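Engineer: my questions concern the predicted model and sequence given below.
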Amino acid sequence: MKPMKRLVHKDGFWAFLMLLPNVLGFLLFLLLPVLATFAISFSDWNLTDSFQWRGVDNYKELFEDKVFGQVFKNTFVFTLVSVPIGIALSLVLAVFLNQKLRFVRFYRAAFFIPVISSMVAVSVIWQWIYNPEYGLLNYALSWFGIDGPAWLTSPRWAMPAVIITSIWKSLGFNMLIFLAGLQSISDSYYEAADIDGAKWYSKFARITVPLLSPTTFFVTVMSFINSFQVFDTVYLMTQGGPARSTSVMVYYVFQNAFQYFRMGYASAMAYVLFFIVMIVTFIQFWRQKKWSVY
């Protein structure tokens, strides 16, 4: 009994006991499904029949699948457009809301509300805004003599509509991160610049942007990862249409897995997406030293 008592009184034992639920949750609900998905990616399984081994045929099929090429292009376009615009807008908004304004707390909370709002509610609101007949957007365009398009049913305009909604949804989160970064910059830098007679744009370019580079790096990495995994906006607003103009990689994975019941092919596609995100993230971390002042 004495060894048992000594074990109970050790801090390591209690630390292990406290961590055990999280460790079990990680093993059962994350690591095990990831390993199972990797095994399924080499098979032909439709949830009902027995496993049929396909080897690397699922991965070979991806490079011959024209639809996969299209959804990969759509995902790339979505990321290339939404990430830079979203980061730029959130930075400008954070700088504006970092000033001593009246009701500034209200403005910060108002811009953060979309982040905590249900994507279903957000999609319903934006579908109404995009409505070609009585939507607010086309009504506003009519003031300038512009005949607005059928946003969500036009192959040309559906993707821009989805991008606008996604940027609006995540704007408040990125703004909050930038705001925290701005408030960590000492006022002494700006006071010294004021003494030297620096203009506001010089202070922004030579003080704010360089000292905010670690925050910008974090926001950029997270935005890239989230953009490659966009799903709910597409699923709720366009169902990947029209003519797959808004179909992205995660939505195509969902279709193959739960509509076509091609679990092996969907798993292979998911792993390709995983490696793409991993490579892009590694490149960003590798380039971090080139543009971060810390």
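Structural biologist: Ah, there it is.

Engineer: from here on, just use CA atoms for contacts and neighbour counts.
Structural biologist: Noted.

Engineer: now do the contacts for residue 142.
Structural biologist: Listed by Cα atoms under 8 Å, 6 or more residues apart in numbering, the contact set of residue 142 reads residue 148.

Engineer: oh sorry, the question was meant for residue 165
Structural biologist: 126, 233.

Engineer: so which strand or helix has the spatially closest residue to residue 240 that is not a sequence neighbour?
Structural biologist: Spatial nearest neighbour of residue 240, excluding adjacent residues (Cα to Cα, 6 or more residues apart in numbering): residue 247 at 3.9 Å. Using DSSP states H and E, residue 247 sits in no helix or strand.

Engineer: try it against this one:
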Amino acid sequence: MYKLKLRLTPFFFIGPAVFLLIVFSIIPIFISLGLGFTDMDLLGLADWSKVQFVGFDHFENIFKDDVFIKSIGNTFFYVLIGVPIVIVLSLAIALLLNYGSNMLFSGFRAVYYMPSITNIVAVAVIWSFLYNQEYGLFNYLISSLGFDKVPWLQDPLMAKFSLLLLAIWKNIGVDMIIFLAALQAIPKMYYEAAEIDGANRWQKLKYITLPSLSYAIFFVSVTKLIGWLQFFEEPFVMTGGGPLDGTVSMALFIYQEGFQESRFGYAGAASFILFIIIIFVTIVQFSFKKREEM
């Protein structure tokens, strides 16, 4: 009986987390895949007998949908620009803040981390006012310097960069904390030995700090890519995917098709495609990491 308790104890600790993972992550994946093969809509929810099997029609038609194709391009635009900038800036800020431990540096840590714990909807609403072309603070400052007003959310390309600016500002704090924790875990004797050998700051950064942060950088890059591939809140609150579908992301496209147009089957197909993209990108990252370690 005692041995049985020892064997079951770990499962009591991981059981709640596994249960939540299965109920809210794994099962919905299979449900969305199943919906992708049907014409499920609001009428189908009321009467399941009216739901019809459509095979691969949604998966074929969705790649002919100009808005979906544009959402893929927009999503990769956010990822390819936003993720590297977030990683570089958060690492740079962590390196600067790691040099001191007095109240001033602690205050800066709180300042940089504060946006990460602020409600994204409230932040996006406030930034929408800041971006207002006629009365926003940003254009007021630009006009006071003698420059023309910028159409922050009115031009498709400028709107993408405007959303990126907000998202980068919002995401730096969490990664900064991760890098700070990794920096403080590096043994000081490495730096002391390097100083005895006459290494300068750049050499210590190149040969000690960055290699010691490789796993932290890998973790942040994986989580950031997964998170930014699901870019949703900023375009949903600030632009609604406009102008001219210039800011619509894949996650926002899924929401619009599923909850605004009530095309649950079509949205299910799109969500499964997004899931496949996330899995593929994650596998590629892990394969590159394994090659580096070999």
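Structural biologist: Perfect, thanks for sending it. Predicted model, so just to flag it, every value in this text is computed and none were measured.

Engineer: for the residue mapped onto the residue nearest to residue 240 of the first structure from the second structure, give me its contacts.
Structural biologist: In the second structure, the residue matched to residue 247 of the first structure (TM-score structural alignment) is residue 248. Neighbouring residues of residue 248 of the second structure by Cα under 8 Å, 6+ apart: 70, 71, 74, 75, 235, 240, 241, 242.

Engineer: what about the fourth one, how many neighbours?
Structural biologist: Read it as residue 75 of the second structure. By other Cα atoms under 10 Å, 23 other residues sit near residue 75 of the second structure.

Engineer: how about the contacts made by the residue lying closest to residue 75 of the first structure once chain neighbours are set aside?
Structural biologist: In space, and not counting its chain neighbours, residue 75 of the first structure is closest to residue 248: 5.1 Å by Cα to Cα, 6+ apart. Counting by Cα under 8 Å, 6+ apart, residue 248 of the first structure touches 71, 72, 74, 75, 230, 231, 234, 240.

Engineer: same check, this time on residue 138 of the second structure
Structural biologist: 130, 131.

Engineer: how close does residue 118 of the second structure sit to residue 17 of the second structure?
Structural biologist: Look at residue 118 of the second structure and residue 17 of the second structure: by Cα to Cα, to the nearest Å, they are 25 Å apart.

Engineer: please apply the same query to residue 183 of the second structure.
Structural biologist: 29 Å.

Engineer: which of these two has more neighbours?
Structural biologist: Set residue 183 of the second structure next to residue 17 and count neighbours by other Cα under 10 Å: residue 183 wins out with 19 against 11.

Engineer: tell me which of the contacts of residue 248 of the first structure is nearest to residue 95 of the first structure?
Structural biologist: residue 230 (27.2 Å; Cα to Cα).

Engineer: what's the burial count for that closest one?
Structural biologist: Residue 230 of the first structure: 18 surrounding residues under other Cα under 10 Å.

Engineer: swap in the one 4 residues further on?
Structural biologist: Using other Cα under 10 Å, residue 234 of the first structure has 22 other residues around it.

Engineer: so what's it up against?
Structural biologist: Residues in contact with residue 234 of the first structure (Cα under 8 Å, 6+ apart) are 162, 240, 246, 247, 248, 251.

Engineer: any idea which of these is closest to residue 16 of the first structure?
Structural biologist: Lowest distance from residue 16 of the first structure to those (Cα to Cα) belongs to residue 251, with 39.2 Å.
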